[in-house]
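Peer 1: Fold the following, please.
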Amino acid sequence: MDSRFEGKVALVTGAGGFVGGATARMLAGEGARVIYTDLREVPPIPEVEEKGGRFVCHNVAEEAAWVALIEQVSRDYGQLDLVTNIAAICNTVSLPDDTVENWRITHQVNAESVFLSAKHALPLLEQSGGGAIINVSSIAAMRGSPLTPAYAASKAAVMSLTQSIAVHCADAGNSVRCNSVHPGAIDPPMFRQGLDAETRMQLTAEFRETHGRWMCQPEDIARSILFLGSDDACHINGVALPVDNSATASLPY
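Peer 2: Just a heads-up that it's a prediction; the model follows:
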């Protein structure tokens, strides 16, 4: 088994989700001590706990929570080598039915959290000798989305912010890299959350019929995160990486 993260400390948000959980497990499997977080308590991940990792209940949308989290990581581990921003929300609301409240909370959780992460984690990453920030965006950042306009716009903000962070770090010469991963259709897709059972079943069937060959598993996204966060990608900075089996490269017909 690879051990690209032996001796390193990694932070994973959104660990209660499919991608976050897979990422935390894979990082631990390659030697990292992983602090995995979510807004609500999640069942312990044995592979992570055995390697000296731990769970922290954490609201990514609150600056005070970020300050406290980074202070805890510094106090308990003395270093930070990788930050993976995975926590996100997605409500299926078309533009005419959308609300200012949904727009604001979606951007707060999905995009503002990435800003807060970089602002407060960068000093510890620098003190640790450099590292990486990996932000999970979406192919919705690159294409219009009539069902999830707030989500798509927030993920586009993540893509742009990632580039700004990367350029800042390169100019500062602090050996911190920042890249974004853009998943395509993930099975089960995030946007089915919040729908009633009948609608969810219908949408799932239609989704698989339409996007079947483009569907990926959470582990596919996690492997991309680990690559970009490792020394294998030491000269990759500011890149937006689609993980979608050619979905964004394909014509819409």
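Peer 1: use CA for all of it now, contacts and neighbours both
Peer 2: Noted.
Peer 1: Spell out the residue ranges of the helices in this protein.
Peer 2: Along the chain, counting by DSSP state H, helices occupy 18-29, 46-50, 63-77, 100-107, 113-127, 149-172, 197-211, 218-229.
Peer 1: most tightly surrounded among the ones you listed?
Peer 2: helix 18-29 (a mean of 24; mean count of other Cα atoms under 10 Å).
Peer 1: how far does that one sit from the chain's center?
Peer 2: 11 Å (Cα atoms, centre = their mean, to the nearest Å).
Peer 1: looking just at contacts, which helices and strands does it meet?
Peer 2: With contacts defined as 3 or more Cα pairs under 8 Å, 6 or more residues apart in numbering; DSSP states H and E, the packing partners of helix 18-29 are strand 9-12, strand 33-38, helix 46-50, helix 218-229.
Peer 1: To check against the first, give me the structure of this:
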Amino acid sequence: NLEYIESIKSYFDVNEFNIIINCAAYTKVDKAEENQKQANLINHTAVKELATIAKTKNIKLIHISTDFVFNGLNKKPYTENDATSPLNIYGETKLAGEQAVMSISKSNSLIIRTGWLYSEFGNNFVKTILNLAKKNDALDIVSDQFGTPTYAYDLAFFILYIITTDKFLENNKSSEILHYSNEGKSSWYDFAKEIIGISKMSCQLNPIGAKDYPLAAKRPNYSILSSKKVSEEYDVSIKHWKEALKICLKNL
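Peer 2: Below you'll find the model as predicted:
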């Protein structure tokens, strides 16, 4: 449990690892606005401890971060070199976690930013839409915020692949940031429409603006990540988000 900082160190004192892959995070974006202390504890303080352990024990660290470190003002997909400027507490704490990794575990860390994650498991947009569509004849869905839906299975497969590469295993000189998402562009409305269409459900979807669906935390209007670096440097083929979604829905 990353909320108990002392337990993190003691766990690694009695267990040996070659690689730490940190997928844990406080991801309740709206609740983070009022639970800033807890969000910071999990997304920053605990990550700082993991980075310190990785450095001390010379363990490789892979840390998963988010598209929400950006402000959404770009007109083209964000690259790893674009300036960060989060709009909400969640994004701020995730960025602080990134900075801790980069400053402490300088020579053996990898940060992977992703966004709009979903899968067959847990709570996510796909499962929420399916559940709501069963109970409602119509749903209002935000149509002016854009990102790329990313199948968690594809991200996990990429991580498992990357830890076998010489490029990752032999890099002892610097930390690195990579962007990984499925290919393509989508709004939340487009995403929901595809979910309903593939699932052959009859629920009507109505596109609305983000201003008509107020939330506690401000979201970036555009948070598409460029995976060009991953494709070129690691020779990885990345699915279009619609193709990945079909696979996920088939497995549900």
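Peer 1: TM-score for this pair?
Peer 2: Once superposed, chain against chain, the TM-score is 0.53 (TM-score structural alignment, normalised by the length of the second structure); 166 aligned residues with a Cα RMSD of 4.1 Å.
Peer 1: Just give me the match in the second structure for Asp81 of the first structure.
Peer 2: When the second structure is aligned by TM-score structural alignment, Asp81 of the first structure is paired with Asn18.
Peer 1: Quick one: map Ile159 of the second structure onto the first structure.
Peer 2: Looks like Ile159 of the second structure aligns to Ile225 there (TM-score structural alignment).
Peer 1: Quick check: the gap between that match and Leu69 of the first structure.
Peer 2: According to Cα to Cα, to the nearest Å, Ile225 of the first structure and Leu69 of the first structure sit 21 Å apart.
Peer 1: Switch the helices of the first structure over to TSV; also include distance to Cys90 of the first structure.
Peer 2: TSV is the format used below for those (distance: least, Cα to Cα, whole Å):
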stretch	distance to Cys90 of the first structure
helix 18-29	14
helix 46-50	27
helix 63-77	21
helix 100-107	7
helix 113-127	14
helix 149-172	6
helix 197-211	15
helix 218-229	17
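Peer 1: Select, out of the ones you listed, the one closest to Ala249 of the first structure.
Peer 2: The closest of those to Ala249 of the first structure is helix 197-211. By Cα to Cα, the value is 13.7 Å.
Peer 1: now that closest one: how far from the chain's centre is it?
Peer 2: Per Cα atoms, centre = their mean, the centroid offset for helix 197-211 of the first structure relative to its chain is 25 Å.
Peer 1: on that earlier part again, is it correct that the match of Ile159 of the second structure is in contact with Ala24?
Peer 2: No: between Ile225 of the first structure and Ala24 there is no contact under Cα atoms under 8 Å: 10.5 Å.
Peer 1: hmm, back to that, turn the helices and strands packed on helix 18-29 of the first structure into CSV, including distance to Ile139 of the first structure.
Peer 2: Below are these laid out as CSV (distance: least, Cα to Cα, whole Å):
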stretch, distance to Ile139 of the first structure
strand 9-12, 21
strand 33-38, 23
helix 46-50, 29
helix 218-229, 12
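Peer 1: Nearest to Phe18 of the first structure, out of the ones you listed?
Peer 2: The nearest among these, by Cα to Cα, is helix 218-229 at 5.8 Å.
Peer 1: what's the mean distance for the closest one versus the second structure?
Peer 2: Helix 218-229 of the first structure differs from its equivalent in the second structure by a mean of 2.5 Å after superposition (mean Cα distance after the TM-score superposition for the first structure).
Peer 1: looking just at contacts, which helices and strands does that helix meet?
Peer 2: Using 3+ Cα pairs under 8 Å, 6+ apart, helix 218-229 of the first structure is in contact with helix 18-29, strand 131-136, strand 176-183, strand 240-243.
Peer 1: how about a cut-off of 6 Å?
Peer 2: helix 18-29 (3 or more Cα pairs under 6 Å, 6 or more residues apart in numbering; DSSP states H and E).
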